[in-house]
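**Student:** need coordinates for the below:
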Amino acid sequence: MSEHFGYSEKDVHREVSELETKSATAARLFDIRRIIGGLFVLYGIIVTIAGLTDDDAAIDKAQGININLWTGLAMLALGVFFLAWLKLRPTAPPPPDAGAGDESRD
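**Tutor:** Take a look at the predicted model:
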C-alpha cells in the first residue's frame, strides 16, 4: 500500500527532503544576526553622516562631544560584529533524518 492518491513513498520522501532544504535556506536567510547586523550598519551609516555634518551648536549642546559621530561609529562596529559572527559561525544545517535516507523499503 505504498501507492496512495497517486504518490509513491519515494515521491513523498523527495517532497519532504525538498521542503527541509527550503526550510534550512529560509532559516539561514532570516538569521537574526543578519537582520540585527544589517540594521545596525544601516543606522550606523546614517548617524555617522549626521555626526560628520553636525554644526558647532549641536556639539556644544552635548558638552563638546560629537555624540552622533561616536554613536554612529559604535553602531557600525556592532553591526560589523554581528555580520562577521554570521560569516564565521554560519547556521548549521539540520541533521539528516535517519529514516529519510532509507529508501530500500517498499
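
**Student:** can we go C-alpha only for contacts and neighbour counts from here?
**Tutor:** Noted.

**Student:** helix, strand or coil: sort out Gln63 for me.
**Tutor:** Assigned by DSSP: H, G, I helix; E, B strand; the rest coil, the conformation of Gln63 is coil.

**Student:** repeat for Asp54
**Tutor:** Per three-state DSSP, the local secondary structure of Asp54 is coil.

**Student:** ok, it to Arg28 distance?
**Tutor:** As for Asp54, its distance to Arg28 is 39 Å (criterion: Cα to Cα, to the nearest Å).

**Student:** Leu86 too?
**Tutor:** 9 Å.

**Student:** buried set for stretch 73-90?
**Tutor:** Neighbour-count burial for stretch 73-90, with 16 or more other Cα atoms under 10 Å as criterion, is recorded at Leu73, Ala74, Met75, Leu76, Ala77, Leu78, Gly79, Val80, Phe81, Phe82, Leu83, Leu86.

**Student:** next up, for comparison:
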Amino acid sequence: MADKKKAGAFDIRVVIALLIGIYGVVLTILGIVEKQSEVDKAAGININLWGGIGMLVFTALFVLWARLRPIAVPVEEDATEQ
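**Tutor:** Predicted coordinates:
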C-alpha cells in the first residue's frame, strides 16, 4: 500500500505565490512613496499601490489554497523495507 506525502514547499502554488508576493511588496512600497504628480498622470489613481495590494491579496489566497488543499504525492514502499 502506498502512503501519501505532502508536496510542501515544492508545491507550484507556493512558488507562484512567492514570486507574485515579491512583486506585490515592491509595487506597494512604490505606491506609498509615489509623488502626487505621478499619481495625477494616472487620472488620480495610485496604480502602483492598488496593483501591489491586489498582488498581495492574490498571494494570500494562493497560500491559503495551498495550505487548505495540499497536494498529496503517493510514496511507493521499497521491497527491501518489508
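
**Student:** name the nearest residue to Gly8 of the second structure, ignoring sequence neighbours.
**Tutor:** Excluding its sequence neighbours, the residue lying closest to Gly8 of the second structure (Cα to Cα, 6 or more residues apart in numbering) is Pro70, at 7.4 Å.

**Student:** which residues touch that neighbour?
**Tutor:** Applying Cα atoms under 8 Å, 6 or more residues apart in numbering to Pro70 of the second structure gives the contacts Lys6, Ala7, Gly8.

**Student:** what about 10 Å?
**Tutor:** Going by Cα atoms under 10 Å, 6 or more residues apart in numbering, Pro70 of the second structure touches Lys5, Lys6, Ala7, Gly8, Asp11, Arg13, Leu64.

**Student:** out of those residues, which end up buried?
**Tutor:** If you count burial by 16+ other Cα under 10 Å, the buried members of these come out as Arg13.

**Student:** sort out for me which of the contacts of Pro70 of the second structure are in strands.
**Tutor:** Using DSSP state E, the members of the contacts of Pro70 of the second structure that fall within strands are Lys5, Lys6.

**Student:** dump the contacts of Pro70 of the second structure to TSV, plus distance to Thr80 of the second structure.
**Tutor:** Output for these, formatted as TSV (distance: Cα to Cα, whole Å):
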residue	distance to Thr80 of the second structure
Lys5	20
Lys6	23
Ala7	25
Gly8	27
Asp11	29
Arg13	35
Leu64	38
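
**Student:** state the pair within the buried residues of stretch 73-90 of the first structure that is farthest apart.
**Tutor:** Farthest pair in those (Cα to Cα) is Leu73 and Leu86. Separation: 20.0 Å.
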